[in-house]
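Colleague: no sequence on hand, only this structure:
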């Protein structure tokens, strides 16, 4: 498998490329519109064909590259059916599988940050979007957020994966690249060490986070696949 982790500085967003060495088919998870030239260069350098663009949810902090990539490469835009987006090509549900060559990418529905949040599992890795972050999780105070639902999603869909499963989040703001399911289950400051749902809800209700600075631009754009 070919794998690459991209980083967009302004919103601290990670984008992930997975590709089959056999067929040269590729997917991008959570691509950012401003970074399309970087993705294009990487795809061309490695002789890869972009088949799918996957968004883990409807983002509020950056504009997705889904529409730009579809126009440029003819790839399919993939979103969860609860996204409220009408411009996608494929609408997945829990346990849907996207296949590229020898690689199966399993969708695990992980709502709570938004209604459409989906994590993707492949080759001993889980791409958690904004559901589970390194030593944190997505906020639940706007855009259909619900702390109780997020707690259940993470515990049933992510923390049930093997300890050694590598966690690749949608963002990190401290320069961290990767974690593991086992580490987050034990040490995540909001969810780890057996914290109860009530404890988690209390933590989330008292974060007092600022209003997302790009939400008024990003949300309308992302509901049109970045148009």
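Modeller: Arrived safely. Quantities reported herein were computed from a predicted structural model and do not represent experimental measurements.
Colleague: going by C-alpha atoms from here, please, whenever you check contacts or count neighbours.
Modeller: Fine.
Colleague: centroid residue for this protein?
Modeller: residue 129 (2.5 Å; CA atoms, centre = their mean).
Colleague: burial of the closest residue to residue 111 other than its chain neighbours, as a residue count?
Modeller: Excluding the flanking residues, the one nearest residue 111 by CA to CA, 6 or more residues apart in numbering is residue 117, at 4.7 Å. Per other CA atoms under 10 Å, the neighbour tally for residue 117 reads 26.
Colleague: and what of the one 4 residues further on?
Modeller: Residue crowding around residue 121 was assessed by other CA under 10 Å; the count is 22.
Colleague: mind checking the end-to-end distance for stretch 179-197?
Modeller: Criterion CA to CA, to the nearest Å; first-to-last residue distance in stretch 179-197 is 22 Å.
Colleague: ok, structure two:
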């Protein structure tokens, strides 16, 4: 089984990818991170069969509808949430299959009335959303929250899992990634140890927290499963050329696409001078700027025109793309496979001197 834990730094949200036999599910995808998630799914050769939200989030907009539009993945969310369009309204005890594995749905309301925890078939891991955080839990003062209900949910549906079951929350604001049932049952200051429902209720009713900054935007959007008003999808790829986003965060352009768009771009070859005129040659019109000299060369580049970085195999040029992006260049791409790929496809090269 493939398992990946992904992170959105803006909302401190964890998104989880689970896959088996070529089929994948994403738990708690974030709208702005959909290109990243699709890049990972593509690179791993997977088919995304479903997105599963643990609840109607108040601090970010889900990527469920955007992913559904891009790859046809089913949208799964608690039937109690009252959201639409949901392909799979989920109830306690349901199973979500992917490959030869499945997730069991456990209803764990209390943070919201539609909170779910997803438990892997062998109970080795569970995805608790905001019902149980690492040494904490979600608030209970809005979206039909109830401290009494949350206390029961955690103790009856999560703390009854095996001690060694790893628990993965929807958020952590300190950078901690995972905990376990045994740890939380013992050390969670709100719900563990000898804490009873009266202790917990008294604590939760006196938190006096401000509402999340995005609640007025996020909750209505998430009741639409992240569907924007007007159904307008943001561009997943830049408009100036057909590009592919790699999971590394670097945009790539295929050799044939570059051949078609080269006239509109600035081509920067970041190899060393002897390589520029070796047997691989270089792209017609390319400028030689060794990677070590690129920072000093930036003022000579036109920030209004696309920049294509090139090297022998695509490794150094990928680093150049990162440097260019950090310097504020908004239209940057790496030549996929570098000059090796360009030559293997029999595309035109120049061999003139530097």
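Modeller: On my side now, so go ahead. These numbers come from a predicted model, not from an experiment.
Colleague: rewinding a little: show me what the residue nearest to residue 111 of structure 1 aligns to in structure 2.
Modeller: By TM-score structural alignment, residue 117 of structure 1 lines up with residue 115 in structure 2.
Colleague: right, and the residue nearest to the centre of structure 1 touches residue 172 too?
Modeller: No. Using CA atoms under 8 Å, residue 129 of structure 1 makes no contact with residue 172, being 10.6 Å away.
Colleague: overlap in contacts, the two.
Modeller: Counting by CA atoms under 8 Å, 6 or more residues apart in numbering, residue 129 of structure 1 and residue 172 have no contacts in common.
Colleague: got the contact list for the nearest residue to residue 187 of structure 1 once chain neighbours are set aside?
Modeller: What sits nearest to residue 187 of structure 1 in space, not counting adjacent residues and going by CA to CA, 6+ apart, is residue 193, at 6.1 Å. For residue 193 of structure 1, the contact set (CA under 8 Å, 6+ apart) comprises 185-187.
Colleague: try residue 149 of structure 2
Modeller: For residue 149 of structure 2, the contact set (CA under 8 Å, 6+ apart) comprises 109-110.
Colleague: any idea which helix or strand comes after the strand or helix carrying it?
Modeller: Assigning secondary structure by DSSP states H and E places residue 149 of structure 2 in helix 147-153. With elements assigned by DSSP H and E, the helix or strand that comes after helix 147-153 of structure 2 is strand 166-169.
Colleague: which residues sit against that following strand?
Modeller: Applying CA under 8 Å, 6+ apart, the contact partners of strand 166-169 of structure 2 are 14, 124-130, 132-134, 177-181.
Colleague: give me the mean deviation of it from structure 1.
Modeller: By mean CA distance after the TM-score superposition for structure 1, the fitted strand 166-169 of structure 2 averages 0.2 Å away from its aligned residues in structure 1.
Colleague: show me which positions of that strand end up buried.
Modeller: Of the residues in strand 166-169 of structure 2, 166-169 count as buried by neighbour count, 16 or more other CA atoms under 10 Å.
Colleague: just the closest of those to residue 49 of structure 2, please.
Modeller: residue 168 (20.9 Å; CA to CA).
Colleague: and the closest one, how close does it get to residue 3 of structure 2?
Modeller: Distance check for residue 168 of structure 2 against residue 3 of structure 2: by CA to CA, it reads 12 Å.
Colleague: what does the longest helix seen in structure 2 correspond to over in structure 1?
Modeller: Longest helix in structure 2 by number of residues (criterion: DSSP state H): helix 315-326. Mapping helix 315-326 of structure 2 onto structure 1 (TM-score structural alignment) gives no aligned residues.
Colleague: thank you kindly, that will do.
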